[in-house]
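*Asks:* Sequence isn't available, so here's the structure alone:
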């Protein structure tokens, strides 16, 4: 249960009673009424802005309206005290029994505590990774993969119907370069001395495997033939081999896509022609010459007439080319077709997770989505900044096998999937991130993945020790949720419970903002609260989780630990991480 959403409902019920009693006029808009934690916890447990947002329409002074509402709120069972602050905010302190009763709610819900219907089943497409199928995934790709995957899980948890999608960029010149690079390795596999890898080819030794596989399949079939004879076959084979490698890398990271979409298939099915038809019908294309760019060279700029899209009408800085002067399509045209295809598959809301080098592409794509969907579709782009890979403070050198990057698989093999996933979410996606292969394995408070996992494992250990200490203690969920929890009355325990109760609201706010990193921050804070409570037991025996001469108090604290573990496990599993039951 989202206690703040429930409290907002109670506030609105009191406002409706005030309307019925003639204290305020009918027809007021309650949509802006909120109930949320105050910025300063010393002000209370919750605050409502009801008097502030309704006073003008009600024809009353805010504090006068607040006085009427406060008197009604004070009579609610869950409310301990009410205070009017400033120009008319109402601060509420909730009864301690109300807070501890939430432990039962968490225990009953288990790891589904915090699940929400906020999304109301709306279809959302989250496209991420979408790396060119020209090599294995890199550490840079890992960040986008993890952010996209965690965001998809978060949106699912708060009630959206989510599709995880990978867009295979298998059209254009880069896959022709791949085919030529693979053909070179094919010749090498058949015994030729290929010498130095030519400039512009993909140099990674991973292509040796592709060349050997092609030689095993086709023998000398393509040897000595003109490029026009073998290009298509070798290209398709190389793309297939590398997509298999990419799928394997994603699986090692715990990422499973719902759908892989092919750019080449979309183009060959007439997707770009369809976009042109749509844009022409809306009078959104014309033939023109763009002004030369100031201070930088744009890839799609030509000093010749081109077919241009009127993207400035939808908030872009300049109109954009969709067909070059030689009649070929730009990459942008294909991307427009792809997003129109998403929209026609029922996705009004689209989220793309891109690398740092795509920041300049956002405005034109958002303009394109707005244009082809008659402004019914929306595109949110999450840019993932670069990851600097370190080893005990020193930058990690590039891999010869990969060519010029560090492979994702090598990092997973060294530190493990769970570590990679959590660390990549400890910064907002648009902030740079350092990933130190040594520090991420340290067992300290400064290592967030260890700190959170240790909180869960510590609780598991304490729960086990409780059964060793008390032979008759019953720690089944059915028993724990029906305990008398009034024995839990310390401020430290209450603070932990309040933090647990913030989980449903945090999930909804993070889902609404498309920011999964908030979950990592919350889990760290929750772990810190738990560890702090544990250490206070070292100073005060009555604060220990297990009090040897008091089974009732111990049992109640086990209920609190079990509830805490439910939330930690829920957050970790949303990140694709297995909660630890013991630390070694």
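*Replies:* Yep, that arrived. What you see is a predicted model, and the numbers here were worked out from it, not measured in a lab.

*Asks:* C-alpha only now, for contacts and for neighbours.
*Replies:* Fine.

*Asks:* the longest helix in the chain is where?
*Replies:* For the chain, the longest helix by residue count, based on DSSP state H, is helix 227-253.

*Asks:* what's the burial count for residue 218?
*Replies:* Using other Cα atoms under 10 Å, residue 218 is surrounded by 12 other residues.

*Asks:* Below is an additional structure, to be compared with the one above:
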């Protein structure tokens, strides 16, 4: 249990008592009764909406319920006061001892503080990155990788059984282009002059792949028609690109559980099986779509196609799964891939897409709803673009890729920890400016530094105390935590468990980064206050007893910062 959960339980117990006394009707639905921090901290420590949500079903005025509830809660030794506000909100103030219990709980639970069983071991598949295997990952992929990995960690932290998955898009025409590009580098490795045609990949990253191909096959492909070497070079090049991508992800601290090949769906009957499932449900038919908006009859030719009835599941139009020439559309293997996820027994699917895939959301949700009989929810998160800057100058080019900045470029410029934290300082669907100079600043305006510095400061104080033979105290030493600024810091610590659960429920790991910044701000404010008021300093050199209690407070802050950074995949700093 946590403090917010404990007070919520106290509210429910008080409502039980009111029902037993006949002051409230029995059997009221309390599912929407909540205990939360008030919007204005001046109103109290916590607030409950119980009277507001129970008023209508109880047939009573909210204030009447609130006043009766306040009388019951005032008897709780953890509650200093219960005051009715406005039409019937109930503001609660807690005793200092109630807050001190939070510190004791954190010290006892350590790394487990904030962990939750909310997920009930539901199996969740989080698919992210899934870039075409045609080159190194770029800065846009970096954001999707960090967001997906942090979300997976957040779900794991809250009791879900999580599988991290990468979908290798190796079944389309782009891998043929990759093979032709590698073949040019192969010829180059043999000393031939080559020219990269439009559409091929001229990046320097393929030079080593061309040389490796030469080492593997010698001159076997020289002067040969494409039909001789294309399939083998395609497989060779895809494998090498995936090795590069895996290395890039590892540099960022991302490790996948599953790499799933799109190519494995072709020629194996898997696409046909998925569409047969939809056909058996009456959702596949032959038809002609209306012309796309903005097209004139001269621009568009009506063609009979095999269509999925996605409009039955909220899509704007039905979607082709097979072209008029019998070839699969891009949508068909994606349907089969998600069908495979469903048959693997996942309870929930999450896809992380780039911003350019917004038009794909409705059709993919429709397909999963149809395939699973609305049993398996699919949440698709879009990550907006990242603008990489150095001051006022936008960075657009890479020595490796030639045309874009790579993930590895970013990691080498600022480090994996900074990269990960910065990528989570905005909500995933908001554009992000990543200033590589700004993230090196040692200031409050740099959230990475601000959070890391809080942890490093605490470790510095704890080391100094340890050298003097003084360790953080236990529950019996916490009475010295009494100043309003100290209690405000504890109140922020108390929010951590509920913050984690709400972030997991909404699939928003950026909330963790925001929380850590706010917690660090409260800590730094208390530190600065101690500079002016010696009694608030965490290390009281001449007073070990007082020091133990204050050290316990900052030790609990360090634990929560470490727990939060662990979700984000960032290493806490012990020294700076």
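*Replies:* Received the coordinates, thanks. The structure displayed is predicted, hence computed values, not measured ones.

*Asks:* ok so, going back, with structure 2 superposed, average distance for the longest helix of structure 1?
*Replies:* For helix 227-253 of structure 1, the mean distance to aligned residues of structure 2 following superposition is 0.6 Å (mean Cα distance after the TM-score superposition for structure 1).

*Asks:* That helix - contacts with which helices or strands?
*Replies:* helix 173-189, helix 206-218, helix 408-415, helix 417-423 (3 or more Cα pairs under 8 Å, 6 or more residues apart in numbering; DSSP states H and E).

*Asks:* could I get the ones you listed as CSV with distance to residue 12 of structure 1?
*Replies:* Putting these into CSV (distance: least, Cα to Cα, whole Å) gives the following:
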stretch, distance to residue 12 of structure 1
helix 173-189, 58
helix 206-218, 63
helix 408-415, 51
helix 417-423, 39
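
*Asks:* how far away is the closest residue to residue 406 of structure 2 other than its chain neighbours from residue 405 of structure 2?
*Replies:* Of all residues not flanking residue 406 of structure 2 in the chain, residue 138 sits nearest, at 3.9 Å (Cα to Cα, 6 or more residues apart in numbering). Going from residue 138 of structure 2 to residue 405 of structure 2 by Cα to Cα, to the nearest Å gives 6 Å.

*Asks:* go on, residue 455 of structure 2?
*Replies:* 31 Å.

*Asks:* and the two? which has more neighbours close in?
*Replies:* Neighbours of residue 455 of structure 2 and residue 405, each counted by other Cα under 10 Å, are more numerous for residue 455; the result is 26 against 21.

*Asks:* Leaving out the residues flanking it, which one is nearest to the counterpart of the more buried one in structure 1?
*Replies:* Counting by TM-score structural alignment, residue 455 of structure 2 lines up with residue 456 in structure 1. Counting by Cα to Cα, 6+ apart, residue 456 of structure 1 lies nearest to residue 565, which is 5.7 Å off, once chain neighbours are set aside.

*Asks:* Show me which positions of the helix or strand harbouring that neighbour end up buried.
*Replies:* In the assignment (DSSP states H and E), residue 565 of structure 1 maps to helix 551-574. Neighbour-count burial for helix 551-574 of structure 1, counted by 16 or more other Cα atoms under 10 Å, picks out 551, 553-572, 574.
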